[in-house]
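Undergrad: Compute the structure for the input listed below.
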Amino acid sequence: MSNVLVVDDAKFMRLTLTNILTKGKYNVVGEGTDGEQAIKLYRELKPDLVTMDITMPHMNGIEAVRAIIKEDSDAKIIMCSALGQQKLIVEAIEAGAKDFIVKPFDEYRVIEAVKRVLGQ
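TA: The predicted structure follows:
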């Protein structure tokens, strides 16, 4: 069972993703609310995968991706974005994110992205 870290400043979005992932037989090992927490939790938990919101306070998702990839070039990160954030998605992929999912989350799409990024 793969371990996943869910990072989003909105509690509702973390809950939604956690429910989808748990139903898909993934183990959510932690939740973060901003980029700084994402980096700290990544170091502590060493998850197989991170779902990362782009727009968050303190440190955004793109900055967090850069920091995590710098420490672990094999990190697997999927960005979560709202519609209309194409420019930010491109920036996140260039920073090292492996894929993206769009809010509101489609359960099938989330699981497909996770499987693809984890090579399952």
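
Undergrad: rest of the way, CA atoms for contacts and neighbours
TA: Will do.

Undergrad: Check whether Ile78 sits in a helix, strand or coil.
TA: Following DSSP: H, G, I helix; E, B strand; the rest coil, Ile78 is assigned to strand.

Undergrad: I have a second one here; can you model it like the first so I can compare?
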Amino acid sequence: MANILVVDDAAFMRMMLKDILAKGGHQVVGEAANGVEAIEQYQKLKPELVTMDITMPIMEGIDAVKQIKQEDPKANIIMCSAMGQQLMVVQAIQAGAKDFVVKPFQGERVLEAVKKALS
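TA: From the prediction side, this is the model:
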């Protein structure tokens, strides 16, 4: 079981992820709707894992990953992307993300990525 921060600009996506993670026995300790909020929440909550959307207003997910990884090189981050964002996924992995899951979310795949990132 892990404490997780869910970052996505769409409230219904956050709800879906929270549902999947809760069913997998994890606890969602916080939520953020953009990269700036994600960094603030990360500093405040120190979660064991972050699910990070790529495309968001104010600050994109990749920039947020870079900043979080700069402050905490051990941060565990999984990127969430829509289909067709392969280039961004590569950039995310280079920025320090451990894995990525594609939207629409499949529960098993999300939980598998969480397990892998935390092991």
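
Undergrad: where's the residue of structure 2 most remote from its centre relative to Lys103 of structure 2, distance?
TA: Distance from the centre of structure 2 peaks at Gly84, with 18.0 Å (C-alpha atoms, centre = their mean). In this structure, Gly84 of structure 2 and Lys103 of structure 2 are separated by 10 Å, where distance is defined by C-alpha to C-alpha, to the nearest Å.

Undergrad: same question, Asp8 of structure 2
TA: When Asp8 of structure 2 is compared with Lys103 of structure 2 (using C-alpha to C-alpha), they lie 12 Å apart.

Undergrad: Likewise for Met59 of structure 2?
TA: Using C-alpha to C-alpha, we find Met59 of structure 2 at a distance of 20 Å from Lys103 of structure 2.

Undergrad: List the residues that contact the closest residue to Val102 of structure 1 other than its chain neighbours.
TA: What sits nearest to Val102 of structure 1 in space, not counting adjacent residues and going by C-alpha to C-alpha, 6 or more residues apart in numbering, is Ser81, at 5.0 Å. Contact partners of Ser81 of structure 1, counting by C-alpha atoms under 8 Å, 6 or more residues apart in numbering, are Asp53, Ile54, Thr55, Ile89, Phe100, Ile101, Val102, Lys103.

Undergrad: Kindly report the same for Gly107 of structure 2.
TA: Applying C-alpha under 8 Å, 6+ apart, the residues contacting Gly107 of structure 2 are Ile20.

Undergrad: Structure 2: helices as residue ranges?
TA: 11-23, 35-45, 61-71, 86-95, 107-118 (DSSP state H).
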